[in-house]
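**Student:** Next one to model:
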Amino acid sequence: MKLNLKIFSVFCLTLLAISCGNADDDVDFDFNDKGELGKGTTVDDCLGFGENDLILSIQEQYTAKPSKVSVFFKVSDADGNPVVGLVEDDFTIYEQGRNDDCFNKISTTESSKKISPNGQIFNNSTLLVLDLSKSVLDSSLDELKAASISFINNVMPEEEDKSDSFTMSIHWFDGEDKLHELNPLTSSRDELVSAIESITSTISSDASTDLYGAAIRSTDLASKYLEDNTAKDVIGAASVVLFTDGTDQASRYTKAAALKKVTDADPNISFFSIGLGSEIDAEILKELGKTFSVFATNKEELETTFNEISTKISERANSFYLFEYCTPKRDGSGTSNLVIQVKKQNREGAVQTKFSADGFTGGCGL
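**Tutor:** As a prediction, the model looks like this:
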């Protein structure tokens, strides 16, 4: 089957918690960087599906006894926009065993299925990076603080998440050759808000702006967050949100070096930029914020622009799904092919993968 798809950026931001009991010990949770369908493949022509309007990109999959199959994937449209709000009834399962010429639809009487809550499967680490050079402190600090607090409230859960599904750190820069930490990575909304409230006009007296250095260092920090997740055998993603009201004045690093750092970054890092006023270079900020950029013409528009970015981050986090079902395949039936199809309103898409039923028995429940 032909797929007429546009390549989309992989950003989001997600953690897979092993909550399925006896998951296979040799599962290697490694975030997908293999293209549109991830670890999946195109669906066999025998099913007669049309072109994909929705793209299911498999990030990871695993099995758990007695007969549970779990597939972790993201859903987007053909333009790469995240698709949120999918529920169990939007999905149909097809299996093909070794005795089947084509796939058979698995009915609800043969198999239960569910979408796991986001809190069990996502970790979304956000780096909020603020320009606190003298021009911002002198002219728009109050508005920036209000916008940042609104951003935090929109991205972070109201109640502190003990599973660390959503975390955020706050950093700032001026003309110094340093990315200052205002608050380390935390899941506490109150802690982040307090950090923003603590910013005063005396936090910096540097009138210069090391924008390129900030972009380079925040990318390195986001990469470290991903490495830390990998070391814990979990899947993670990060978002860098960079705010400035000007251009790079410090000239410590070249534009080419900053853009290369962003361009070559891990595909699981999303980049957002927010520009304020007439002294910014919109084209450069669009390149530094390669996932999405937004601009405020005056300080009164800051909160609106920050909220627009927070919406984008939330959409990406909520376009990841852990789909689980109890397969009727049993021990001795070998490796089976699996197709997951999603239909939402007038759009649909499907992806194919396979699993082994070794050791599977009855008694599965979700």
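
**Student:** all contacts plus neighbour counts: C-alpha atoms, from now on.
**Tutor:** OK.

**Student:** Name the nearest residue to G275, sequence neighbours excluded.
**Tutor:** Computed as Cα to Cα, 6 or more residues apart in numbering, the closest residue to G275 that is not its neighbour in sequence is F295, at 4.6 Å.

**Student:** just the strands in this protein please.
**Tutor:** Using DSSP state E, the strands found in the chain span residues 54-64, 68-77, 91-96, 104-105, 113-115, 124-131, 166-173, 180-186, 237-244, 269-276, 292-296, 320-326, 335-344, 347-356.

**Student:** Please enumerate residues in contact with the fifth one?
**Tutor:** Contacts of strand 113-115 from elsewhere in the structure, counted by Cα atoms under 8 Å, 6 or more residues apart in numbering, are 87-88, 321-326, 366.

**Student:** how far is that strand from where the chain is centred?
**Tutor:** Distance, stretch centre to chain centre, for strand 113-115: 21 Å (Cα atoms, centre = their mean, to the nearest Å).

**Student:** Now the second one, please; I'll put the structures next to each other:
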Amino acid sequence: MGIYTFSMEIKRTMKMHMIRTFLLIFGLTGMFLSCGNADDDVSFDLNGNGDLGLGKPVDDCLDFGPNELILSIQDQYTTLPGKVSVFFRVSDEFGNPVAGLTADQFTIYEQGRNDDCFSTISSSESQSRISPNSQIFQNHTLLVLDLSNSVLSGSLTELKSASASFIDNVMPAVPAESFQMAIYWFDGEDVLHELNPLTSSREELIAAVESIDSDFSNDPSTDLYGAVIKSTDLATDLLRDSEQNNTIGAASIVLFTDGTDQASRYSESQALDKVEKANSNISFFTIGLGAEIDSEVLEEIGKTFSVFAGNKEELEVTFNQLSQKVSERANSFYLFEYCSPKRDGSGENNLAIRVQHGGLQGAVQTSFDASGFTAGCQ
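**Tutor:** Sure thing, here's the model as predicted:
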């Protein structure tokens, strides 16, 4: 073989090697990209371990089929003499929260080390129940109101009525420390003003709304993007405080405006980036009024849910529509408890919880240690 022919052969070999390497890298890249979650809003876990939170898919031996409801485990623990407690959130496969579930809609399955598959545990004998979750869960709502001059002079009466109705719908009739709301307002200043601090009292919040008058501000400008950024920071701090107090926290930001950002103190991209990168435990809702809003921007800010009122007469209906969504999310967290028949010495046991609701089903699997378990659980 001549030097020229040998050189050409080396080039062809190198070229084929480079093509194969490129195809391998391209294939691996495609595989990693295809494994990602295309819809971030489907994931509601508080613990960052996928849609199921601390749980995992149930064993194939149960043959439940695909999950149409997602049970995302947030926390779990055992209490002697034999109680198992699991705190989780329920949503449908599209990420919509599922509220109002009762204990009889859940079925418990346990698997010990001598069991080939899971056995159903009697709901009546195990005294399964949905328990108050106030000891381990804090839900905060931040109502953020645009009180620039256009609102105060044009739709204040309607806004006050709609806000009071919202508070009435979202806050529990019986005050509970685990459900609190604060009210803030903004105009053109580089300040997010506090109208009322966090409280569990409906009356206190409604009184704060009633105190708003036309003299609150004479600023015709609107620092909308600043309000988004500052309220997100406040919600982030609340979640951090909950974590430091060994409780699980969730927050909802509900922002009302009748216009666009006029102050130009912060950019649209800064505000949207703040929302996009926010803790996944923060939900964002927006309410827009009138023809001067930018509905596309408000939908991006209110990535959880957005509503719009064409005129001030529609404002209360619009607030009520949104209040239902806020309440559903807050009430889609459940503390499910039951008395296990497993006893001390049985070691680590697998647990599966299945929920059935409206013709849909979903299940999640976890495990628990029965060390010290005896009779007498109530």
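
**Student:** sorry, back to before: quick check: which of the strands of the first structure is nearest to D44 of the first structure?
**Tutor:** With Cα to Cα as the criterion, D44 of the first structure lies closest to strand 347-356 of these, at 7.8 Å.

**Student:** post-alignment, the closest one versus the second structure, mean distance?
**Tutor:** Following superposition, strand 347-356 of the first structure is found to deviate from the second structure by 0.6 Å on average (mean Cα distance after the TM-score superposition for the first structure).

**Student:** how about that strand: buried residues?
**Tutor:** For strand 347-356 of the first structure, the neighbour count (16 or more other Cα atoms under 10 Å) marks 348-356 as buried.

**Student:** Quick check: the farthest pair among those residues?
**Tutor:** Applying Cα to Cα across these, the maximum distance is between E348 and S356, 26.7 Å.

**Student:** show me where the first structure has helices.
**Tutor:** 118-121, 134-139, 141-155, 189-197, 211-231, 255-263, 282-288, 302-317 (DSSP state H).

**Student:** mind giving me TSV with those and columns for mean neighbour count and distance to I55 of the first structure?
**Tutor:** Listed next are those as TSV, based on neighbours: other Cα atoms under 10 Å; distance: least, Cα to Cα, whole Å:
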stretch	mean neighbour count	distance to I55 of the first structure
helix 118-121	18	19
helix 134-139	18	42
helix 141-155	20	25
helix 189-197	18	33
helix 211-231	20	24
helix 255-263	17	23
helix 282-288	19	25
helix 302-317	20	14
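
**Student:** which one of those lies closest to D45 of the first structure?
**Tutor:** helix 302-317 (30.4 Å).

**Student:** which part of the second structure lines up with that closest one?
**Tutor:** Using TM-score structural alignment, helix 302-317 of the first structure lines up with residues 315-330 of the second structure.

**Student:** now swap in stretch 268-275 of the first structure and tell me
**Tutor:** Stretch 268-275 of the first structure maps onto residues 281-288 of the second structure, going by TM-score structural alignment.

**Student:** Name the residues that touch that stretch?
**Tutor:** Residues outside stretch 281-288 of the second structure that contact it (Cα under 8 Å, 6+ apart) are 44-46, 235-236, 249-259, 275, 295, 298-299, 301-309, 318-319, 322.

**Student:** Of all the helices of the first structure, which one comes closest to D53 of the first structure?
**Tutor:** With Cα to Cα as the measure, helix 302-317 is the member of the helices of the first structure nearest D53 of the first structure (17.7 Å).

**Student:** Specify the angle between the closest one and strand 68-77 in degrees.
**Tutor:** With axes from the mean of the first three to the mean of the last three Cα atoms, to 10 degrees defining the directions, helix 302-317 of the first structure sits at 140 degrees from strand 68-77.

**Student:** so what secondary structure elements neighbour helix 302-317 of the first structure?
**Tutor:** helix 141-155, strand 269-276, strand 292-296 (3 or more Cα pairs under 8 Å, 6 or more residues apart in numbering; DSSP states H and E).

**Student:** what lines up against T186 of the first structure once you look at the second structure?
**Tutor:** Looks like T186 of the first structure aligns to T199 there (TM-score structural alignment).

**Student:** Enumerate every residue touching the residue lying closest to that match once chain neighbours are set aside.
**Tutor:** Among residues not flanking T199 of the second structure along the chain, Q180 sits closest, at 5.0 Å (Cα to Cα, 6+ apart). Residues in contact with Q180 of the second structure (Cα under 8 Å, 6+ apart) are 138-141, 171, 198-201.

**Student:** Among these, pick out the one closest to S34 of the second structure, please.
**Tutor:** Distances from S34 of the second structure to the contacts of Q180 of the second structure, taken by Cα to Cα, are shortest for N139, at 34.5 Å.

**Student:** can you give me how far stretch 204-218 of the first structure is from the chain middle?
**Tutor:** 26 Å.

**Student:** So which bit of the second structure is it matched to?
**Tutor:** Counting by TM-score structural alignment, stretch 204-218 of the first structure falls onto residues 217-231 of the second structure.

**Student:** and that stretch, how far apart are its ends?
**Tutor:** Using Cα to Cα, to the nearest Å, the end-to-end distance of stretch 217-231 of the second structure comes to 19 Å.

**Student:** Find the nearest non-adjacent residue to the aligned partner of E60 of the first structure in the second structure, please.
**Tutor:** In the second structure, E60 of the first structure lines up with D75, judged by TM-score structural alignment. Once flanking residues are discounted, D75 of the second structure sits nearest to F87: 5.1 Å by Cα to Cα, 6+ apart.

**Student:** burial count for that neighbour?
**Tutor:** Counted with other Cα atoms under 10 Å, residues neighbouring F87 of the second structure total 22.

**Student:** wait, isn't it in contact with F333?
**Tutor:** Yes: in this structure F87 of the second structure lies within contact range of F333 using Cα atoms under 8 Å: 7.2 Å.

**Student:** rewinding a little: can you select the buried ones from the contacts of strand 113-115 of the first structure in ChimeraX?
**Tutor:** Per 16+ other Cα under 10 Å, the buried members of those correspond to this ChimeraX selection:
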select :321,322,323,324,325,326
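
**Student:** ok, the contacts of strand 113-115 of the first structure vs S150 of the first structure, which is closest?
**Tutor:** Closest to S150 of the first structure, out of all of the contacts of strand 113-115 of the first structure and judged by Cα to Cα, is Y321, at 26.7 Å.

**Student:** contacting residues for the closest one?
**Tutor:** Y321 of the first structure makes contact with 72-75, 115-116, 118, 121, according to Cα under 8 Å, 6+ apart.
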